[in-house]
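**Q** sequence plus predicted model, see below.
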Amino acid sequence: MAGGSDQKLDLEVIKEMGKGLGNIKKAFDGLEDLGGKYEDDFGNGDLADKFGDFADNWKLSRKRLTEEIDVLAQIAKAAGQAYEDIDHQLAQALRDAQDPKKGN
């Protein structure tokens, strides 16, 4: 194909990436909050406060990561579907072009 792209896409890899990212999001969603659960175990108020700060930061960071992972999962799924649709349309166009009944 003259002037065509030499890039190859593995549709299964793209689709699996979407599923994998979706699974990561589910795992992040299922993590429990750390805040307030272990403060008595530290035995030191300053250490417990530091851990509380960490837990609060982790909760916010986890929320942002989860949202970004979800967006990436949706993009990968949509890309896989779009490339698959294009592939089917191109294959049909080639079949139609070679079919003498179509008038070509």
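**A** All right, it came through fine. Since we're looking at a predicted model, the values are computed, not measured.
**Q** from now on I want contacts and neighbour counts done on CA atoms only, so please keep to that.
**A** Will do.
**Q** what is the burial count for the closest residue to residue 66 other than its chain neighbours?
**A** Nearest-residue entry for residue 66: residue 25, 5.4 Å, with adjacent residues in sequence omitted and distances by CA to CA, 6 or more residues apart in numbering. Using other CA atoms under 10 Å, residue 25 has 21 neighbouring residues.
**Q** measure residue 25 to residue 15 for me?
**A** In this view, residue 25 and residue 15 are 16 Å apart by CA to CA, to the nearest Å.
**Q** want to compare, so here's the second one:
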Amino acid sequence: MGGNTDQMRADLERIRECADAILGIHDTFANSANPAEGYGKSELGATTLLDAFDDFEDNWSIRRGKLTDELKALGDIVAGAAEMYEGIDRELAQALRDNDAAREGAS
């Protein structure tokens, strides 16, 4: 049983690491802005390039919002799964201890 428990712990740790990574990606995307923000024609050299960056910013803002919402939801689901598995593991361990105690008391 110890080997299975160790395997479960390793899996739970990987699930938690996955949740942390997803939420880290969420934070990165949530804080990413237009790479040309604060620059004007004099820095970029052409109005066309400035317009392209403005269009990118508009599209990126919309898509970034959707992406960050989805990343947050996925990160929360994965973190919740780890908590759920850990809770089930605790309940199962307690049930086994209770069963062992009842068997010892009956002997």
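**A** Okay, I see it. What you see is a predicted model; the values in this text were computed from it and never measured.
**Q** TM-score for these two?
**A** The TM-score (TM-score structural alignment, normalised by the length of the first structure) is 0.76; 97 aligned residues with a CA RMSD of 2.4 Å.
**Q** mind checking the SS state of the residue nearest to residue 66 of the first structure?
**A** With DSSP: H, G, I helix; E, B strand; the rest coil as the basis, residue 25 of the first structure sits in helix.
**Q** what sits against it?
**A** For residue 25 of the first structure, the contacting residues are 66, 69-70, by CA atoms under 8 Å, 6 or more residues apart in numbering.
**Q** the closest residue to residue 30 of the second structure other than its chain neighbours: which element?
**A** Among residues not flanking residue 30 of the second structure along the chain, residue 68 sits closest, at 6.0 Å (CA to CA, 6+ apart). Using DSSP states H and E, residue 68 of the second structure sits in helix 47-106.
**Q** and that helix, what does it pack onto?
**A** Judged by 3 or more CA pairs under 8 Å, 6 or more residues apart in numbering; DSSP states H and E, helix 47-106 of the second structure is in contact with helix 2-30, helix 41-44.
**Q** can I get the ones you listed in TSV including distance to residue 58 of the second structure?
**A** Shown next, in TSV, are these (distance: least, CA to CA, whole Å):
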stretch	distance to residue 58 of the second structure
helix 2-30	15
helix 41-44	18
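**Q** if you compare these, which one is most tucked away?
**A** helix 2-30 (a mean of 15; mean count of other CA atoms under 10 Å).
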